[in-house]
Structures are given as C-alpha cells and as structure tokens.
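A.B. asks: Everything below, folded, please.
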Amino acid sequence: MAELKVTTEHLKRAAYLYVRQSTLRQVAEHGESTQRQYALRARAIASGWPIERIHVIDCDLGKSGSSTTAREGFQQLVSEVALGKAGIVMGLEVSRLARNSADWHRLIELCALTMTLILDEDGIYDPANFNDRLLLGLKGTMSEAELHILKARMRGGQLNKARRGELEMCPPVGLVYRNDRTLGLDPDAQVQNAIRLVFDTFERTESAVQTVRFFREQALLFPRRLRAGPNKGDLLWAPPNHARILQVLHNPRYAGAFVYGRTRTRYRPDGGSSVVRVAKADWQFVMPGMYQGYIDWERFEANQRRLADNARAFGGERRSGPAREGPALLQGRVVCGLCGERMGVRYSQEHSRIVPTYVCQANAVRRAGWTCQTVPGKLVDAAIAALMIELLTPMSLAVTLEVQRELEARAAETDAARRQHVERMRYEAEIARRRYMKVDPDNRLVADALEAEWNEKLRLHADAAEDYERRSKQQAAALNAETRRRILDLAEQLPRIWHDSRVDVRERKRIVRLLIDDVTLIKAEKITVHVRLSGGATRSLVLERPLPIAQIRKFKPELVAEVDRLLDYYCDREIAEILNQNGWRTSEAKPFNLKKIAFIRGAYKLASRYDRLRHCGMLTTREVAARFGIAKTTVQEWGRQGLIKQCYADSLNRGLWEIPSNTTILKGRGGRRSRKPRTTSITAQLSG
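C.D. replies: Below you'll find the predicted structure:
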C-alpha cells in the first residue's frame, strides 16, 4: 500500500534523508541510532530511487530539534522541499525531523503543496491525503509531548536534589568540590586571601568602585578560573574590573549558602535565549550555612543592602549613593521639606572656593514646574558639622583606636596578598627550572624554549619580589611607632581633626552616614533643619537665612562716615592707605584702593576732596593767574618760593592754592611782581 503512493513524478525528483542526534554525547555513545537512520537509504532504493539521487543531510548531528535555530541541515531540507526538488523526505521518526509542532506542521504544509512524500520507520505518508496528514500531525504532537516529558523528568530530579541542597553546580573561583563531593574553600592560600580582601575592602570603603580602585592602586591581582578551552581549570590572575568585583559581592555562595533559582532563561522569537537575574525574594531555594564560606549570611545581606543603596544613585529616584567627591557633607541624605523628594547638590564658586547648594529639582524635572527650594549648603553643613562634633566627642578615643586597628589590618591584608604572589612566582620559576634540567641538552629546539621560559619566570619573580620589598617599606614607614603615637595623641582633638584640610571629605561623609539617616530642610523666614539620627532620635536646628548679596557687599555706615570725615583732609589714595593701616577691609576681605574709595563717594553722594576745597575758597592756578594778572608759571614759582600754598594736586595736573592773608608781594615794572617797594596786599587786591 505504501509503494502505491510512490509515483513516477516522485521518482523524477530526489530523495532526502535527514539524520540528526540531539547531543554530541549521543553521537559518540549511541551509534546504533545513527546507523538505523543511515539505513533508511535502503528503503528509498527499494521504493525505486537510484542511489545517486539519494541525498543525506547529516550536518545537524549533535544539535537539538526543539528549534530550527542553528540547524542548517533542516533549513536546507525545507528549502529543497519548497523548491519542489524533493520527491520524498526520510527520517527515522518525527522527533529526528523536529521536536517543535510549529516547525513540523510547516514542513507538512510545504510537502502537501509540492506533492512530497514523508517516510519514517513505520511507513510512507502523503501529506496531501487527509488521513496521512492527520496521522503525521498526531505524531508531531506526541513527539513534542515526549520532549516535554523528558525535560520535566530531568527537571524534577534536578529540583529534588536542589531541595536537599545536594545539586552540584559549577562553583565560583575560591570554592571547589572535595573528593566527598562537598563544597569547600580553595586550598590555594593566595586565592583565599584575594577573595577575603575583596570583602574586607568593600566593608571598609562601602563602594565596589573604590574596591576596584584599591586593587589597582596597590597593584593586586584577582583570580579567574578558566571554564573551557585546552587550559580548562587553570587559574588566570589579572587586575579586577568593576563587573568582576560585583559578581563576587552578589554571589551568596561565598557566604556558605546553597542557592538555586538565581537566574532564569528566556527564549527569544529568533530562537536565541537570554539569562535574566531573579530578585532575591523569588529565589527558589535558599539554605544558609550549608558549607564553609568566606563571610557569614548576615554580612552578605548587609553587603546587598549597601550595594542596593549605592545603586540608587544611578536610578530615577537618586535617593542615596556612596560617598563621593565634593564638599557637600549631606550628599544623598537631604530631603525637601516641601515636597518630600530627595534634594540634589549644585556646586558654585564663591571667593575662589567651591560651595554647595542643596536643590530640589523633582518638580522641575518630572512635571516641568518650578524648583521647590534651594538651600545654601555652607550654612547647613556647618551646623551639621557642629552637631557631629557634639555627638562624636565622647567616643573619639574609641573611634581613633578603631582607625588604628583598621590601618594595621589593611596593611596586613595587602602584605599577605603580595607575599603570596611572590611565592607563586617563585614556585613557577622552580617548575620552569625543573623542566629545563630534565631536557636533553642536545635537543636545542626544546632546550632553548624551556630556557627562555625559565628566564621569563625568573624575571617575573624578581619583579614581584622587588615590588613587595618596595611597598613593604612604604607601609612600614606609614605605620611606624611615631604614627601610632600621633594617632593616640589626637584622640581627644576630634574638632581639629574634623576641620583639618588634609582629611578627605569622603571620610567626613562616611561618619555622617553612620550617625544620620536623613536631614529635612525647610527654607522660610529662617532655615529649619530636622535631623533624624540612626537610632531613631531627632534633632531640630533653626538657622538664620544668609543676607542677600547686595546687603553683604553694602558698605557699613561707620565706614562711610569715616570716609566722609577723611575727605575733609585727604585725597582718595591717601584715604585708602589710612583705611588699610587701620584694619578696614571690603566685604570680600580685600584691601581698599583708589577705585573703591571713588565708588563709595559715588554710591553715597559724598563730595570729593576737590569740591570741598573749592567750597572753602581755594583757587585754581588759572584763577590765581587771572586775579594777579600773571602767567601760570609764575603761580607755580610763587608756590615754590612759599608765598602761596598748594593744598591739592591730582593726576590731571589740577591744583588748588591757599593764599595766606598776611602775605605781601612787591609789584615791579612791566607788570611783573618782585620784592621791591610799593607793596600791595594780596587779600586787599582780592577784596578790591
């Protein structure tokens, strides 16, 4: 009956045998299934196809049939069917052709349109025939259901082992499976020290970026175990990056916990897949304390809270973040008392220094409205600093001792890491030496390569030892007895330490974050500061609003009165010198000069020294010359002879003269004045 379905039209076209195994392991171990698939060529020959028109497509060996993605052989088969080149398509069973109903029914549809037969181990089917098509569809559905059953069976066994905490998963670097299949710490001491140093540094700096920066500044390496390739299982040491440190900090297995369900696989429409991280609350199985870890579970959870808090600095709410550069003491801790949103920081220049301003821009950014309020940070920070000193002074000694212990522990950690690196370099150099000593000296091709490798290992060991010695001396100098003594001596001098310019602003911010949860600001006629401490207690401060810049730069009334008084006796330049000598300064704490005095006269409408002398009757050079009928040079000559007194002179060569009332001058011939008989009083001539 099956042979009746094969017609001459079918035999004119080619026969295609599709061969597939799901995995490479099946190809290697299940050879009988592969031979059975190749044996279908005999069925085609028996049905009338010549051997030269039977094409075998076996390039999909080792590939899953759940999708057509990456199955070039199946795509080739579909193309040949669609082009009408195939008379029959052969496969041992439906599951060999496809495990997906959509792919299987698409192939059936194409075979029905092109009058192509389908052959499996049970017989030959014509997709154009309803009964055959119904049977093929049922077989495809059963094949897909079979795949689901197999996966569910394997998934059930996997979940059952995970429920007991016995499921073996690839461990991260620093953890290895022992001979009894229990998970434990890597026996390599350098690997253990590198992992512990990551957690200790993060606990100290509270920032993953700062942890990476510490490793790079100290020239420390971090291990990575190769998972594939010819060197699978080997350790590779390299400077860590930010993503690598985050992987370590987020991995609960370092806390000795068995965790299953941290990720999920999602399949995309193009056939690919992506791995999605699952929130901690949705992890399927979490079993703390299943094996020895580098940290405990409480410390792991504290690290996760710190990382989540730091991540908020880059989210939409920007609620917190690690302590960063910038003088704003309350960065990430300020709340707007008007709208309840977090306030940002804006920096500006004031008197050649950077000052912060706390700004609430939530309404402006999200709703295109107005800025709620801006509060000068220099006032608030100063008040908070005073509060910190008040809170910290009783425990300053304990804080200082803790700082000393932290410095010593940090130095010990980095010293151990460098010492272990030197030991590893020495061991690798010794291994290279042994290889070289075992080679035949006459085999120069091998001996030269081993000798070069030995020399390279010796050079790396020498560089590592030199770097270790140099950095050890630097740390010893930084932590000598004198340094310890100075730390203890400064224990009771916390206010001076707080205001010391050498103290990094981030250290001050970390102290603030330890004691303060948030600070709410309300700016009205006065600035109200509500401080919520970590223990739940609250403090409220009321600060005076800063004066407007116009009032700050406005000259004091007593200064204006002093300038007004001095103008009766001195010019602008002389007044500036007198004010500077008496300790007067401008609003910017700068000395006075000629332009400043001129500005004060103009702003407060004070008569100048010149106008005041004119008001007192002083004459200009031109007026003296006109009154006495003499030349201007004669007026200057009289001044040099002391007959008249010059009481004012400026840069424009303008002079004012004072003529004493008891002075007489002699009038000579030709209208010239001389000291001869015929005296005339100057005052008389002026009055006449």
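A.B. asks: make it CA atoms for all contacts and neighbour counts henceforth
C.D. replies: OK.
A.B. asks: From the centroid of the chain, which residue is nearest?
C.D. replies: Geometric centre of the chain, nearest residue: residue 209, 6.3 Å, by CA atoms, centre = their mean.
A.B. asks: Identify the residues contacting the closest residue in space to it that isn't next to it in sequence.
C.D. replies: Once its chain neighbours are removed from consideration, residue 209 has its nearest residue in residue 242; the separation is 6.2 Å (CA to CA, 6 or more residues apart in numbering). When the contact criterion is CA atoms under 8 Å, 6 or more residues apart in numbering, the partners of residue 242 are 208-209, 212.
A.B. asks: got it, and residue 371?
C.D. replies: Applying CA under 8 Å, 6+ apart to residue 371 gives the contacts 359-364.
A.B. asks: Out of the contacts of residue 242, name the ones that lie in helices.
C.D. replies: Counted as lying in helices by DSSP state H, out of these, are 208-209, 212.
A.B. asks: Including distance to residue 485, could those go into TSV?
C.D. replies: Rendered in TSV, the data for the ones in helices among the contacts of residue 242 read as follows (distance: CA to CA, whole Å):
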residue	distance to residue 485
208	32
209	32
212	31
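A.B. asks: Quick check: of those residues, which lies closest to residue 309?
C.D. replies: Distances from residue 309 to these, taken as CA to CA, are shortest for residue 208 (12.0 Å).
A.B. asks: That closest one contacts residue 202, doesn't it?
C.D. replies: Yes - at 6.2 Å, residue 208 counts as touching residue 202 under the criterion of CA atoms under 8 Å.
A.B. asks: And residue 326, how far from residue 307?
C.D. replies: Applying CA to CA, to the nearest Å, one obtains 21 Å for the distance of residue 326 from residue 307.
A.B. asks: to compare against the first, here's another:
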Amino acid sequence: MKGSISEFELGVLRTRMLDAARSKARRGELRLSVPFGYVWHREAGLGLDPDLRLQEVIRLIFRRFGELGSARQVLLSMKADQIHFPRPSDEGRMTGFVWLPIRYRNVISVLKNPFYAGVYVYGKSEKRTAIVDGRARRSYGHGKPVGTWEVFIKEHHEGYVSWDEYERNQKQLALNAYGRVDGVKSGRGGRALLAGIMTCRRCGRRLTVTYTGNPQSRPVYRCDKPNLMMGLPRCMTFGGPRVDAAVARELLRSVEPLAIEAAFEAERMHRERQDDQRQILDLELQQARYEANLAERRYAACDPDNRLIAAQLEKNWEIALRRVRDLEAIVSHRVV
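C.D. replies: Have a look, this model is predicted:
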C-alpha cells in the first residue's frame, strides 16, 4: 500500500514539474540547451556567443547558402577554404570546444535550426507508443511540423538571419531533396545539361539520364519508371546532344545582354568570398595567439623542478606556437 502511494506521489510530482517547465517555456524563460553561437547570460537571458570567430563562421554558412543554394556546396566551399567548426570536447556538456574541419551535419544543423532566426521553440518532437509483440514500445525524437510546436515565440532573441530568410532556406533544402516529387532537382554529375529538370508529358514522371558510347559520354533521356516498376513500354527515349545544344544556344542568346553585369557580379561575389575567408583566418589567428600566450603563462607559472608537469606544459606551448606559425604562413600566402 505504501509503495503504491509513493509511486502515485512520484507521478504527481513529475507531472507538476513538467507543467512548470511548459509554463516557463511559454514565457520563453526555460533555459534549454542552445546551439552553437548562443549562450544564456545570467541577467540578459539568451544572447549571441561573444566569440566573434564563432559568430562569423555561422554567418558565413548562411551567406554561402544564399549564394550557392545547396548545403553540400556550402560544405565543399568551406572545406576548400579550410574553415573549421567547433565540436564539444567534454562529452556533450558544452563547456569546452575544439575547432575541427567542418562537416556536413554542422552545415545542415545550422541551416535547419530555427533558433538562428531569433525564434524560441519548445516541443519540436514527440514520443510515440506502438504495440510490438503485445507490449507497448515508446520511441522518442519524432519531429513535428512547424505549426504543431508547443511554443513558438518570434523575435525572442537576436537572430543570425530573419524568419523570412529561414523559411526560404527550408524551401530550398526541400527542393534539393533528391527523389521527392515536385520541384527542380539538382544534377548528379555527368555531361547532360537538363538532368533532373525535364519530366515526361505522358505520365508526369521525371526523365532519367543514361550514357552510351565508348567511352560512355553521349547522354540519352528516357522515361523508365513505367517499364521498371510495372513492365509497361517506355514512354519515350531520345538522344541528348541535339536537345542540350539547342537549349544551350537559347540560354546563351538570352543572357548575352547581361554578360557584362554577370561578370561584375561574379567579381563582386569572388571578392566578398575572399574577404570572408580573410576575416575568418584573422579571427582564427587571434585565437591561436591567445592560446599560445596562455600556454606560455602556464609554463612560466609551473615549478621548473616538477618535470612531470613542466614537460607537458612545454609541449603544449610548442604545439600552440607551431599552430600560430602555420596560420601566419597561410595568412601571408593569401595576402600575397
């Protein structure tokens, strides 16, 4: 009897705690775990991380996506520029970080997180219960549509982008998802000009591209789905070179009056990219110099007779100095 009462009391306490957390979240005061680029301040609440290098990297991701329109292309361009992204070094406690080469999940997590648009959200996922082998099985982390989030507060804190830009980014990411109906698909390599763009007028399915010849360099457009899935005859098959050439001629004829403006715009974008890269390198060099000075102070404060500690501190100092020299060489090379 006492055990049943205690279990009931625990359930009541748990329910009250969850209700209190939801009530606090509705006011935007529940201190959730926030993404990189934000910190909870004791007095001011949620604000930007004071690390300028981190701020610039996050803003650069959004700028590159606005220019390139693809998360993977953003990754490749930032990889080419040797840009790093922080990663927790303390098993998820988010108190210490190391800067490592950026990965795809870093880019996509920044682009998809509404916190970067200045929106406070709570209850984005839900748990589901299903009967498996006669037993109830719960699974967690199932995402919910935007309109069904429990708490949604716009302009709650300073954002890296506006909400309108965030929505445009989500639409572009949805269009880039290969294999889904509707929307223009990105090309998957090859020489075909219209890969992922044309659809079959008879069945409405997207045309696929195959390559023939020796070497296989001649594109052929075909509607294969009815044949592959239902054994029906192909809707159409036609060679690609003549179609691609005709479309290319019309495209060049249409953009010819804007060629000079396009060249100036390309030059401007190239300069902006170089400026962004230079600013990231300057901030990274400043941080490396600070870490080298910190390592030097730690080594100077150590008892020289305690060789077990002094040797490791000296090694850390040498590594920090080597990092500074490498970055200075990269910066000087880029300036030249």
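A.B. asks: What's the match for the residue nearest to the centre of structure 1 in structure 2?
C.D. replies: Residue 209 of structure 1 is assigned residue 72 in structure 2 as its aligned equivalent, the criterion being TM-score structural alignment.
A.B. asks: Tell me which of residue 326 and residue 307 of structure 1 has more neighbours.
C.D. replies: Neighbour tally, residue 326 of structure 1 and residue 307, criterion other CA atoms under 10 Å: the higher count belongs to residue 307, 20 against 16.
A.B. asks: need the contact list for that one.
C.D. replies: Residue 307 of structure 1 makes contact with 207-208 under the criterion CA under 8 Å, 6+ apart.
A.B. asks: Trace it over to structure 2, please.
C.D. replies: Aligned counterpart of residue 307 of structure 1 in structure 2: residue 173 (TM-score structural alignment).
A.B. asks: now swap in residue 293 of structure 1 and tell me
C.D. replies: Superposed on structure 2 with TM-score structural alignment, residue 293 of structure 1 falls opposite residue 159.
A.B. asks: In space, what's closest to its match - neighbours in sequence excluded?
C.D. replies: residue 118 (4.0 Å).
A.B. asks: where's the alignment partner in structure 1 of the one you found relative to residue 183 of structure 1, distance?
C.D. replies: Aligned by TM-score structural alignment, residue 118 of structure 2 pairs with residue 256 of structure 1. Between residue 256 of structure 1 and residue 183 of structure 1 the distance is 9 Å, computed by CA to CA.
A.B. asks: ok, back up a step: now for the match of residue 293 of structure 1, how many residues are close by?
C.D. replies: Per other CA under 10 Å, the neighbour tally for residue 159 of structure 2 reads 19.
A.B. asks: before we move on, the earlier item: if I've got this straight, the match of residue 307 of structure 1 is in a helix?
C.D. replies: Yes - Residue 173 of structure 2 sits within a helix when classified using DSSP: H, G, I helix; E, B strand; the rest coil.
A.B. asks: For the stretch 201-336 of structure 2, just list every one of the strands.
C.D. replies: For the stretch 201-336 of structure 2, the strands identified by DSSP state E, counting those that start in this stretch occupy 208-212, 218-222, 237-239, in order along the chain.
A.B. asks: Structure 2: which residue goes with residue 243 of structure 1?
C.D. replies: Using TM-score structural alignment as the criterion, the counterpart of residue 243 of structure 1 in structure 2 is residue 105.
A.B. asks: For its match, give its distance to residue 38 of structure 2.
C.D. replies: When residue 105 of structure 2 is compared with residue 38 of structure 2 (using CA to CA), they lie 18 Å apart.
A.B. asks: same deal with residue 172 of structure 2?
C.D. replies: The separation that residue 172 of structure 2 has from residue 38 of structure 2, given CA to CA, amounts to 25 Å.
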